[in-house]
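In: prediction below, plus the sequence it came from.
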Amino acid sequence: MRRKIPSTIALAVFEAAARQGSFARAANEVCLTESAVSRQIATLETYLGVKLFTRVRKQVILNDAGRLYLKNIARNLSDIEAHTAALMTHKGVGGVLELAVIPTFANRWLLPRLRDFRARHPDIILNLSERPLPFSFDETNFDAALNFDHPSWTNVVKVDLFDEELVPIVSPRYFDTLRLNAPADLTRFPLLHKSTRPEAWKHWFEITGVSDFTPVPGMHFELYGMVIEAARAGLGAGLVPKVYVQDEVERNDLVVPFDLPLKHEKRYCLVYPERKKDSELVQVFRNWVVSIEAEFVVGVK
């Protein structure tokens, strides 16, 4: 069946005109005349059966339909451009792997190890995009994801990595950590929270035997990376995945006063759609992640 896809030239011209807010500026960007840009837009509108711009005197203004269409196609055009550039650069050798990641996990665990992946597989380009929650691969162009295990992952292959372990952190620069003799001593600190894990501190105190206390009011943050930076700045005590703060602890920027982790809250995993199980690129990345994870687990024991 023939695909209902308009001319890519018309799409590129539309994207430029919508982004620039002007046919004249778009013409300069795509190296066409203004009248040629106008014709391409008119051809696209005829194909779609929808007006994308409102003409007001000599001005053109993107309308609601145009804004929606721009939002939906802009990323796809960027993906086509990136894949084309990668293919031209590598002459068909290797490939491009699109990976969805949890932002802080990517920054704190994955990125510091990617030099090893590039050294082993220089012909593979790995593109990372932020996706903190599970999603449907059928609605994206992702090849795989590094995320948490969750029942909403369907029609996927899951490769378990390691459990999340939350530990308390404080800054030795702002607090006298030598006076922290028991977990209950942390109840005197402002407690820094991750917004989506508001009960984490309560659970941690429970497993350490502290059940009756009135917490000092503390700040809430969307990302663990923010909690870590707030702890470094002396704003209180954070409760964060141990894997995220190894470097800071080694540099003594942060201290784990009690290495009593809150375990099994979540499990990190690599997931990819079942249709990708025979993909050579996905299998190369899978094998690398599993090998790196094994080295990491041994290293933190």
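Out: Cool, the structure landed.
In: can we go C-alpha only for contacts and neighbour counts from here?
Out: Fine.
In: I'd like to know which elements the strand of greatest length in the chain is packed against.
Out: Longest strand in the chain, counting residues (DSSP state E): strand 156-169. Strand 156-169 sits against strand 237-241, strand 262-273, helix 280-300, with contacts defined as 3 or more Cα pairs under 8 Å, 6 or more residues apart in numbering; DSSP states H and E.
In: strands of the stretch 51-200 of the chain, start to end?
Out: Per DSSP state E, counting those that start in this stretch, the stretch 51-200 of the chain carries strands over the ranges 53-56, 59-62, 95-101, 124-130, 144-148, 156-169, 191-194.
In: measure Leu235 to Tyr272 for me?
Out: 39 Å (Cα to Cα, to the nearest Å).
In: more crowded one of those two?
Out: Tyr272 (25 against 20; other Cα atoms under 10 Å).
In: show me what contacts the residue lying closest to that one once chain neighbours are set aside?
Out: Leaving aside its sequence neighbours, Tyr272 sits nearest to Ala144 (Cα to Cα, 6 or more residues apart in numbering; 4.2 Å). Contacts here follow Cα atoms under 8 Å, 6 or more residues apart in numbering; on that basis Ala144 touches Glu98, Leu99, Ala100, Leu270, Val271, Tyr272, Pro273, Val282.
In: kindly reformat these as JSON lines containing distance to Pro172.
Out: Output for the contacts of Ala144, formatted as JSON lines (distance: Cα to Cα, whole Å):
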{"residue": "Glu98", "distance to Pro172": "40"}
{"residue": "Leu99", "distance to Pro172": "37"}
{"residue": "Ala100", "distance to Pro172": "35"}
{"residue": "Leu270", "distance to Pro172": "35"}
{"residue": "Val271", "distance to Pro172": "38"}
{"residue": "Tyr272", "distance to Pro172": "41"}
{"residue": "Pro273", "distance to Pro172": "45"}
{"residue": "Val282", "distance to Pro172": "43"}
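In: put this beside the first:
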Amino acid sequence: MRRRLPPLEQIEAFIEAAEAPSFRVAAERCALSPAAFSRRIQAFSSFVGLPMFERRPGGLRLTEAGRRCLSQLKPAYLELRRAAASVVEAPGEAQSVTLSLSHSLAVGWLIPRLDAFRAAHPEIELSIKTQRGAGDMRSGEADLGICYADIDLGGLVSQPLLDVCVTPVAAPAVAAAFQARGGRLETQRLLSVAYPGGLWSWWARETGMDTPLPPAATYDLLHAMYEMPSEGFGVALAATPTVWPHLDSGRLVRLDLPFAATPGGYRLAAPADRRRRSAVGAVWRWLESEADRTRSLTPARIAA
């Protein structure tokens, strides 16, 4: 008798559990409660007849059987997802496109432009996944993405999209006190993002600052970092284009210090088969046009 396959939802749960930092995160990715997610993992282990995970110091880890299953199942699972997503779009029907990008770029640059996108492309349902890396594009969960230059985009079609410049910013009261006291950064509590690291040192070298700067307090999310100086806690090294909403609102102001252009900036990327879809191509071209508009306005805003 031919042995049946495990249900696809069990395979999906197992792959997510194997690659997520915790079962809780994996359950969220599958839109399941922790209890329901655990039942799927248990059912998959029962089907295989071997334990897939074992408890070790620091959390659950794959067993040897689990590692074998992952290496054999994941390529087939991803290929099935890609094949399902590449089904020809029916004319006249709403077309769904998923865009992956960092939380900070989504909040600070993309979301304020979504009304314009909907007006230009009412036939496309654009969904957003906030992830800094390219994993969602490779897994088939995102059709295209915007990634910073330090992200590996090997195997994907990509091109430059947005330039990034950085400069110190602070709340208006902190900026006024900073100028009144001689503008010495070494006396300030400096804030930065964790990735890419060492930005304050890089900025100091690029702008010819000779004074050693104290280590910066770092944050995983750029937008979360902006909230700290907005409330008066320190001086942040802000990046365009994500800082513009905070400067436009007056919550943050520049410290009359120079901008420095980072190498690489943001890149637009997609798997080659997804890039050929008409709806994905339309989103790609719209992002290019919005990036061109941003680029045309940046020099005047930097000089202001």
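Out: Structure received. Note that this is a predicted model, so its numbers are computed, not measured.
In: TM between them?
Out: Between these two chains, after superposing, the TM-score reads 0.69 (TM-score structural alignment, normalised by the length of the first structure); 261 aligned residues with a Cα RMSD of 4.4 Å.
In: on that earlier part again, closest one to Lys71 of the first structure among the strands of the stretch 51-200 of the first structure?
Out: strand 59-62 (11.9 Å; Cα to Cα).
In: next one: that closest one to chain centre, how far?
Out: Remark: strand 59-62 of the first structure is offset 34 Å from the chain centroid, using Cα atoms, centre = their mean, to the nearest Å.
In: buried residues in that strand, which are they?
Out: Neighbour-count burial for strand 59-62 of the first structure, counted by 16 or more other Cα atoms under 10 Å, picks out Val60, Leu62.
In: residues in contact with that strand?
Out: Ala18, Gly21, Ser22, Phe23, Leu52, Phe53, Thr54, Arg55.
In: same check on stretch 118-129 of the second structure?
Out: Outside stretch 118-129 of the second structure, the residues that touch it by Cα under 8 Å, 6+ apart are Gly92, Glu93, Ala94, Gln95, Ser96, Val97, Thr98, Leu99, Ser100, Leu101, Ala142, Ala279.
In: starting at the chain centroid, how far to that stretch?
Out: Distance, centroid of stretch 118-129 of the second structure to centroid of chain: 19 Å (Cα atoms, centre = their mean).
In: repeat that for stretch 83-95 of the first structure.
Out: Worked out by Cα atoms, centre = their mean, stretch 83-95 of the first structure lies 24 Å from the chain centre.
In: and what of stretch 79-99 of the second structure?
Out: 22 Å.
In: list the buried residues in it.
Out: Applying 16+ other Cα under 10 Å to stretch 79-99 of the second structure flags Arg82, Ala85, Gln95, Val97, Thr98, Leu99 as buried.
In: how about Val216 of the first structure, nearest residue that isn't a chain neighbour?
Out: Per Cα to Cα, 6+ apart, closest to Val216 of the first structure is Pro190, 4.8 Å.
In: that older thread, PyMOL command for the buried members of the contacts of strand 59-62 of the first structure?
Out: Burial among the contacts of strand 59-62 of the first structure is assessed by 16+ other Cα under 10 Å; the matching PyMOL selection reads:
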select buried, resi 18+21+22+23+52+53
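In: which one of the contacts of strand 59-62 of the first structure is nearest Val210 of the first structure?
Out: Nearest to Val210 of the first structure among the contacts of strand 59-62 of the first structure, with distances taken as Cα to Cα, is Ala18, at 58.3 Å.
In: hang on, that closest one packs against Leu70?
Out: Yes: applying Cα atoms under 8 Å, one finds Ala18 of the first structure in contact with Leu70, separated by 7.3 Å.
In: tell me which element Ala27 of the second structure falls in.
Out: helix 23-29 (DSSP states H and E).
In: and that helix, what does it pack against?
Out: Packed on helix 23-29 of the second structure, when contacts are counted by 3+ Cα pairs under 8 Å, 6+ apart, are helix 8-19, helix 34-48.
In: buried residues in the longest one, which are they?
Out: So that's helix 34-48 of the second structure. Phe37, Ser38, Arg40, Ile41, Gln42, Phe44, Ser45.
In: how close does Ala170 of the second structure sit to Gly49 of the second structure?
Out: Taken as Cα to Cα, the span from Ala170 of the second structure to Gly49 of the second structure is 59 Å.
In: next: Leu190 of the second structure.
Out: Counting by Cα to Cα - Leu190 of the second structure and Gly49 of the second structure are separated by 54 Å.
In: more crowded one of the two?
Out: Leu190 (21 against 10).
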